[in-house]
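Let me see the structure of the following:
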Amino acid sequence: MTMYGAVEAGGTKWVCALADTDGRIVATEVVPTTTPDETIPAAVGFFRRHPAPAAVGVATFGPVDLAAGRITTTPKPGWSGTDMVTPFREGLGVPVGLDTDVNGAAIGELRHGAGRGLHTLAYMTVGTGIGVGVIVGGRPLHGRTHPEAGHMRVPHDTARDPFPGVCPFHGDCLEGLASGTSMRRRWGRPAQELEDGEPWELEAEYLALAVHNLAAVVSPQAVIIGGGVGGRPGLLGLVRARATELAGGYPLDTVITAPGLGNLSGITGAVELARAALSGNENE
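Predicted coordinates for the structure are as follows:
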């Protein structure tokens, strides 16, 4: 039976998995994200201890140069310039498919989750940071590199929200204003500890602005919002209501929904990256 290796490489942890031909996960291991010299060999070691995969898919945090297979300028100390492909390709002797973690999650949702039957969607993860993966015509969107919609500019009403933002590059971009990191610094407590009211109404405002921009530019059939902050009960209802108001009657209709795969979107997408790498269709 053909086995596929999958890695969801996050800034805090790497989830490594082995899946069968049908995509069923048969083995997993979590590796802490420390340094490249520690984390990557530990991930390769996971696959060496199990039946050899025919290919490996890596859905990684970024930014990443997909052509070179390397992480570029990341605020994660020690990871800029890290080669995310060669250690798996040479260490295991198999093809490797690479994409961003959010494009991976978008692929997972397209094939097996809330995006089944659709051809164009956006997956937005709202957690420590904000990332957006985009599928257009059934394929992950790649341009000069990959979408970085977490760094889009959104209107910032400084009278309502004087917080300057936390993005080290742009200050008050979407990630700088609406990530879990920004919520903790703005309100003095982690998002999980914040009660209903202004903190979540403000969060919904920024996410609705982002959805509006995505709807205007990409025209997705659905925007799927996940992540530790994005999964807050009641948040999507606030986002839907505000996005409708922002549209002002203009037909920017897009479904705003939660991930159908829960926290398995990314690793499921990484399995699909491996499947595509084995078939030679990495852009599918």
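
only C-alpha atoms for contact and neighbour calcs from this point on.
Will do.

and Leu18, which of the three is it?
Using DSSP: H, G, I helix; E, B strand; the rest coil, the three-state assignment for Leu18 comes out as strand.

The nearest residue to it once chain neighbours are set aside and Thr33, how far apart?
Nearest residue to Leu18, sequence neighbours excluded (C-alpha to C-alpha, 6 or more residues apart in numbering): Gly5, at 4.7 Å. In this view, Gly5 and Thr33 are 18 Å apart by C-alpha to C-alpha, to the nearest Å.

Apart from its chain neighbours, what residue comes closest to the residue nearest the centre of the chain?
A centroid search over the chain (C-alpha atoms, centre = their mean) returns Val102, at 2.2 Å, as the residue closest to the centre. Once flanking residues are discounted, Val102 sits nearest to Gly133: 4.6 Å by C-alpha to C-alpha, 6+ apart.

Verify the stated contact: that neighbour with Gly108.
No - judged on C-alpha atoms under 8 Å, Gly133 makes no contact with Gly108 at a distance of 10.9 Å.

got a list of contacts for the helix or strand harbouring the residue nearest to Leu18?
Per DSSP states H and E, Gly5 falls inside strand 4-9. Outside strand 4-9, the residues within contact range by C-alpha atoms under 8 Å, 6 or more residues apart in numbering are 14-21, 43, 47, 53-61, 101, 266-268, 270-271, 274-275.

Sequence B follows; please return its structure for comparison with A:
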Amino acid sequence: MAGVIDKDTLIAGVELGGTKCIATLARGRTILHQSRWPTRGPETLDDIAAALDGWRRGAPFAAIGIASFGPLCLDPADPHFGHMENTPKPGWAGVDVHGHFARRFAIPVGIDTDVAGAALAEGAWGASTDCPVHVYATIGTGVGLGIVVDGKAVHGRLHPEAGHMRIRRTPGDTFAGACPAHGDCLEGLIGGPALAARANRPLAEVPDDDIIWQRVAAELGEWAAMLILCLSPHRLVIGGGVLDHRPALLDNIRVAVADNLGSYLAGLDLDALHDLIVPPGLGREAGPLGAIIIGQNALRETPA
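The predicted model follows:
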């Protein structure tokens, strides 16, 4: 019999992001406590575990969910399950993220990508409820994609790494790209470090009519159109720090998607794209609540 979750079950969540880490204690979707740290080296995990220890003394939680940047090994049969793969973040490659918490806490510990967690949370409590096939794209320090089918995050040999797809460059754009592996893949063009390099000034100082935002909308619009053609989702949620600060981008992305699709998909005109492509229903809590969902799933899947 699997672990049981009721209205009183407490779950701890750990979201490891490219620039910040968030620990959350929640009952269902109700957040009771939260702590934040800048993402430094793997020693950040010690700080998070110490905070969880403190919470556990006063409010014992039943499981931990980890929603982490990647790439991650998520094959339970692999000896490196739960380890960080070849990430460009200094000091993190090869780190046993799952084991760091599983060895310290004698409770179920689940792990998935941060963007898959956000997708699961949006499906349970946010903009993608009642959508059998839905995706969550995050545009922040990196570009990530979580795919959910019938309530389960999709994994194959690896988790989706669609942020490293290459798309056509906009005319006149000579930026070489900032991805250390691929140069001008999508993440290398519109991830946070790439945008900072392209703008050559703080993004907050770049006006909405600057050509850089035209390029970002065109690039994201082509990428989103490819996702729609490949995955046929009922909902495509786009979140992350870049759109948090430039919400007007979403309308321009929809226009670019419509241009890329042409009239090929019946019924998917610009009006329909306003229902298909949406911002997160959970706002900035999609990531932290994603870690809670991952913890809930770990508890459900653990024999009682």
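
Tell me who's in contact with the counterpart of the residue nearest to the centre of structure 1 in structure 2.
Following TM-score structural alignment, the counterpart assigned to Val102 of structure 1 within structure 2 is Val115. Going by C-alpha under 8 Å, 6+ apart, Val115 of structure 2 touches 67, 69, 136-138, 144-146, 287.

Those residues in helices, which ones?
Restricting the contacts of Val115 of structure 2 to those inside helices, with DSSP state H as the criterion, leaves Gly287.

Name the nearest residue to Asn103 of structure 1, ignoring sequence neighbours.
Closest residue to Asn103 of structure 1 apart from its sequence neighbours, by C-alpha to C-alpha, 6+ apart: Gly133 at 4.1 Å.

Next, count neighbours for whatever residue of structure 2 lines up with the residue nearest to Leu18 of structure 1.
Applying TM-score structural alignment, one finds that Gly5 of structure 1 aligns to Ala12 in structure 2. Residue neighbour count, defined by other C-alpha atoms under 10 Å, stands at 31 for Ala12 of structure 2.

Please apply the same query to Cys131 of structure 2.
For Cys131 of structure 2, which is what you asked about, the neighbour count (other C-alpha under 10 Å) is 18.

counterpart of it in structure 1?
Cys131 of structure 2 maps onto Leu118 in structure 1 when the alignment is built from TM-score structural alignment.

what's near enough to touch its match?
Contact partners of Leu118 of structure 1, counting by C-alpha under 8 Å, 6+ apart, are 110, 138, 221.

again, 7 Å this time
Under the criterion of C-alpha atoms under 7 Å, 6 or more residues apart in numbering, the contact partners of Leu118 of structure 1 comprise 110, 221.

wait, is it part of a helix?
No - counting by three-state DSSP, Leu118 of structure 1 falls outside a helix, being coil.

Please tell me how far it sits from Arg139 of structure 1.
Note on Leu118 of structure 1: its distance to Arg139 of structure 1, by C-alpha to C-alpha, is 11 Å.

cool, Leu194 of structure 1 as well?
Per C-alpha to C-alpha, Leu194 of structure 1 is found 37 Å from Arg139 of structure 1.

go on, Thr128 of structure 1?
Computed as C-alpha to C-alpha, the Thr128 of structure 1 to Arg139 of structure 1 distance reads 26 Å.

Can you give me the neighbour number for the aligned partner of Pro140 of structure 1 in structure 2?
In structure 2, the residue paired with Pro140 of structure 1 is Ala153, using TM-score structural alignment. Residues lying near Ala153 of structure 2 (other C-alpha under 10 Å) number 21.

Could you say which helix or strand holds the residue nearest to the centre of structure 1?
Under the criterion DSSP H and E, the helix or strand holding Val102 of structure 1 is helix 101-112.

re earlier: could you provide the contacts of Val115 of structure 2 in a markdown table, with additional columns for neighbour count?
Converted to a markdown table, those look like this (neighbours: other C-alpha atoms under 10 Å):
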| residue | neighbour count |
| --- | --- |
| Ala67 | 30 |
| Phe69 | 20 |
| Tyr136 | 31 |
| Ala137 | 24 |
| Thr138 | 25 |
| Gly144 | 26 |
| Leu145 | 23 |
| Gly146 | 26 |
| Gly287 | 32 |
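
related to what we said a few turns ago, which of Leu194 and Arg139 of structure 1 has more neighbours?
Of the pair Leu194 of structure 1 and Arg139, Arg139 is the one with more neighbours under other C-alpha under 10 Å, namely 18 against 15.

Could you measure from that one over to Gly104 of structure 1?
Look at Arg139 of structure 1 and Gly104 of structure 1: by C-alpha to C-alpha, they are 11 Å apart.

Next: Ala241 of structure 1.
Between Ala241 of structure 1 and Gly104 of structure 1 the distance, using C-alpha to C-alpha, works out to 28 Å.

Which one of those two is surrounded by more residues?
The residue with more neighbours, out of Ala241 of structure 1 and Gly104, is Gly104; 30 against 13, by other C-alpha under 10 Å.

Let me see the contact set for that one.
Counting by C-alpha under 7 Å, 6+ apart, Gly104 of structure 1 touches 59, 266, 269-270.
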